[in-house]
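K.L.:
Quick check, what structure comes out for this input:
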Amino acid sequence: MKKIIILSLLMSSSTTFAAPTLAQLWGDKTDVTVSLGAKTAPRYLGSKDQTVSLLPNISAKRGIFYANALRGVGAQYLNDSGLYTSAGLGYDLGRTEENDSFLRDGSDRLLGMGKIKPSATMNAMVAKKVLANTSIIGEVNFAIAGQNKRGHDFRVGTESIVFKNNKNDVNLGVNAYLGDKNFNRTYFGVNAEQSVNSGYAQHTAKSGIYAYSLKGDWTYKINNRWSVYTLAEVKHLAGSAKNSPIVGRATGIAVSSLVNYAF
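P.N.:
As a prediction, this is how the structure comes out:
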């Protein structure tokens, strides 16, 4: 499951972290938000089948520190010049060989491919505001435990505010997703054993860009406590990932919507 909270953090006002004093780094109160929504997305990257699932979340933030059920735990900082940095611990839920897994990607069409175990990851992101409403972004996820030779994945892109007032916040992003040799082989490769067990032809996925995406999100603020967050993303597989025999459809659409309550 992909992280869906990042864009709103990137585009938040820099006054939140205007002065790097210890008091402001720690903050003076803890903000907690609970969310419940739904998501429709391909069953896995490259699947031609869609699935619908519940999307619960709970998050807490105090000063520069955050904890989020979808994102993980860590710290983030945005200075007055528009430079955003974050580092933390997250997770990758991996992939199953069945349709009925809750939260995890997976499909009966992958039977014989073997499960991809969940992995703990170390995440880092840097974003820089280059125009009044546009930032460039780089993100990396390093696997530190879990799936053997899961590999590392990366994202580079731009994200822009297209409309903002006291009730609405609409953003648009364009991204390229990259994986090292191990990551792309884990998610798109078919080795000899997998080929025998699944019936798919052998395929060696190379390192590099595995997908491009266009995404947009809209936050509607009902009042100081209630809001609705909606995200839509079109992702197109590329390179050797696109040519994998497990890919039934190269272009997938994911839409999610969450109702949020802030305490």
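K.L.:
use CA for all of it now, contacts and neighbours both
P.N.:
Fine.
K.L.:
Show me the helices in this structure, by range?
P.N.:
For the chain, the helices defined by DSSP state H cover 6-10, 22-26, 181-188, 192-198, 239-242.
K.L.:
Mind checking these for the one nearest to Val73?
P.N.:
Ranking the helices of the chain by proximity to Val73 (C-alpha to C-alpha) places helix 6-10 first, at 12.7 Å.
K.L.:
So which other helices or strands are in contact with the closest one?
P.N.:
Packing partners of helix 6-10 (3 or more C-alpha pairs under 8 Å, 6 or more residues apart in numbering; DSSP states H and E): none among the helices and strands.
K.L.:
contacting residues around that helix?
P.N.:
Residues from elsewhere that reach helix 6-10 (C-alpha atoms under 8 Å, 6 or more residues apart in numbering): Tyr84, Ala127, Glu159, Asn171.
K.L.:
What distance do you get for the residue lying closest to the second one once chain neighbours are set aside to Tyr229?
P.N.:
Ranked by C-alpha to C-alpha, 6 or more residues apart in numbering and with sequence neighbours excluded, the top spatial neighbour of Ala127 is Ile137, at 4.3 Å. When C-alpha to C-alpha, to the nearest Å is the yardstick, Ile137 and Tyr229 sit 21 Å from each other.
K.L.:
Alongside the first, I'd like the structure of this one:
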Amino acid sequence: MHDHRSVAAVFKRGRARRWLGALAVTASAYLPNSPALAQSSPGNSVGINVTALPDYEGSKSYRVLPLPTLSLSKGAMFVQGFIGGIAYPLWPSVAVGLLIGVQPGRNQDDAAVLNGTGDIPTSFDFGAFARWHYGPASAGLRFLQSAHAGYGNRVTLSASYALVQKPVDRVSVSADAVWSNGPSQQTWFGIDTEQAASSTAGLSAYHPSAGFSRADLRIDWDHRLNQQWSLQSAFGVGSLLGDAANSPIVERRAAVFGSVGAAYHF
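P.N.:
Below you'll find the predicted structure:
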């Protein structure tokens, strides 16, 4: 049972833990692609995005949060929400890099169906990515391993295409698919026997297998106001898949998400 009440109590102060965890979810799934993970940005930038997203994967409730963005050295160093990294160009169209971020936690009071299952504390992620682009098309592979023992890992496959590439406007569409190993599935979507016994909703034990857990489709629009300022927006739909979608803690398989923000270029 994921009952880490002594650790989680620290993060619960002032709802800081819930806020931090939601930031991490957004950074990995719901924000526009980081310049380093996509094609190189023409310069340095710092910005903020206001994002609407589910409380947790499978939740029917939403929250709105402000999230930071940062890109330095033409995207070679970047921060997107609470995920950051360094990119290394191998060839003009291929880059690889290292990632570090925050793995979102979950409170059992986020939804009635979670009551009695215990809290999952926030932890750290580390991993790597590879990105290829040719003209308006790009594809990527990202691996993130949780630093917390037993939390598992996830692999994200992505593809995007720039529909509009102009000096003032850039519009792109992208699709992501997330594969989760067994420990990751059990952590976020499983119910062990101890959790089932403590569940106030009367949940039965559930042990999901490794497999694809989520797919997202998103459209991004970047509008350049002048040399210093740009506006950014994104809208997408996503759905849980396979054993993740069938988890008894899932209130809603499909969700919409979006963000609007601004960036200063220097």
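K.L.:
one step back: so which of the helices of structure 1 gets nearest Asn165 of structure 1?
P.N.:
helix 6-10 (14.0 Å).
K.L.:
The closest one vs structure 2, mean deviation?
P.N.:
After superposition onto structure 2, helix 6-10 of structure 1 sits on average 3.8 Å from its aligned residues (mean C-alpha distance after the TM-score superposition for structure 1).
K.L.:
what would the contacts of helix 6-10 of structure 1 look like in TSV with distance to Ile4 of structure 1 and neighbour count?
P.N.:
Output for the contacts of helix 6-10 of structure 1, formatted as TSV (distance: C-alpha to C-alpha, whole Å; neighbours: other C-alpha atoms under 10 Å):
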residue	distance to Ile4 of structure 1	neighbour count
Tyr84	17	22
Ala127	16	23
Glu159	13	23
Asn171	12	21
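K.L.:
Can you tell me which of these end up in strands?
P.N.:
Mapping the contacts of helix 6-10 of structure 1 onto strands (DSSP state E) picks out Tyr84, Ala127, Glu159, Asn171.
K.L.:
how close does the residue nearest to Ala127 of structure 1 get to Leu214 of structure 1?
P.N.:
14 Å.
K.L.:
between these two, who's got more neighbours?
P.N.:
Ile137 (20 against 17; other C-alpha atoms under 10 Å).
K.L.:
Now check the more buried one against structure 2: what is it aligned to?
P.N.:
Taking TM-score structural alignment, Ile137 of structure 1 has Gly140 as its aligned residue in structure 2.
K.L.:
how much space between Ala36 of structure 2 and Ala87 of structure 2?
P.N.:
6 Å.
K.L.:
residue contacts, Met125 of structure 1?
P.N.:
By C-alpha under 8 Å, 6+ apart, Met125 of structure 1 lies in contact with Tyr84, Thr85, Ser86, Ala87, Ile137, Gly138, Glu139, Val140.
K.L.:
Can you lay out those residues as TSV showing distance to Ala192 of structure 1?
P.N.:
Listed next are the contacts of Met125 of structure 1 as TSV, based on distance: C-alpha to C-alpha, whole Å:
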residue	distance to Ala192 of structure 1
Tyr84	44
Thr85	41
Ser86	40
Ala87	37
Ile137	37
Gly138	35
Glu139	32
Val140	30
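K.L.:
Can you tell me which of those residues carry over to structure 2?
P.N.:
On the basis of both residues aligned by TM-score structural alignment, their matches' C-alpha atoms under 8 Å, what survives of the contacts of Met125 of structure 1 in structure 2 is Thr85, Ser86, Ala87, Ile137, Gly138, Glu139, Val140.
K.L.:
which one of the residues you listed is nearest Glu97 of structure 1?
P.N.:
Checking the kept ones among the contacts of Met125 of structure 1 against Glu97 of structure 1 by C-alpha to C-alpha gives Val140 as the nearest, at 26.6 Å.
K.L.:
gap between the closest one and Leu131 of structure 1?
P.N.:
23 Å.
K.L.:
about what we covered before: pretty sure the residue nearest to Ala127 of structure 1 sits against Ala124.
P.N.:
No - counting by C-alpha atoms under 8 Å, Ala124 is not a contact partner of Ile137 of structure 1; they are 10.8 Å apart.
K.L.:
Which stretches in the stretch 51-200 of structure 2 count as strands?
P.N.:
62-72, 77-80, 83-91, 94-103, 123-134, 137-146, 153-165, 169-180 (DSSP state E, counting those that start in this stretch).
K.L.:
Out of the ones you listed, indicate the one that is most buried.
P.N.:
Mean neighbour count (mean count of other C-alpha atoms under 10 Å) peaks for strand 77-80 among those, with a mean of 24.
K.L.:
Contacts for it, please.
P.N.:
So strand 77-80 of structure 2 is contacted by 27, 31, 34-36, 67-72, 84-87 (C-alpha under 8 Å, 6+ apart).
K.L.:
Could you rerun that using 10 Å?
P.N.:
Applying C-alpha atoms under 10 Å, 6 or more residues apart in numbering, the external contacts of strand 77-80 of structure 2 come out as 23-24, 26-28, 31-37, 44-49, 67-72, 84-88, 97-101.
K.L.:
Adding distance to Arg252 of structure 2, write the strands of the stretch 51-200 of structure 2 out as a markdown table.
P.N.:
Formatted as a markdown table, the strands of the stretch 51-200 of structure 2 follow (distance: least, C-alpha to C-alpha, whole Å):
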| stretch | distance to Arg252 of structure 2 |
| --- | --- |
| strand 62-72 | 12 |
| strand 77-80 | 26 |
| strand 83-91 | 26 |
| strand 94-103 | 22 |
| strand 123-134 | 25 |
| strand 137-146 | 25 |
| strand 153-165 | 21 |
| strand 169-180 | 18 |
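K.L.:
and Gly211 of structure 2, which of the ones you listed is closest to it?
P.N.:
strand 169-180 (5.4 Å).
K.L.:
ok now that closest one, how far from the chain's centre?
P.N.:
12 Å (C-alpha atoms, centre = their mean, to the nearest Å).
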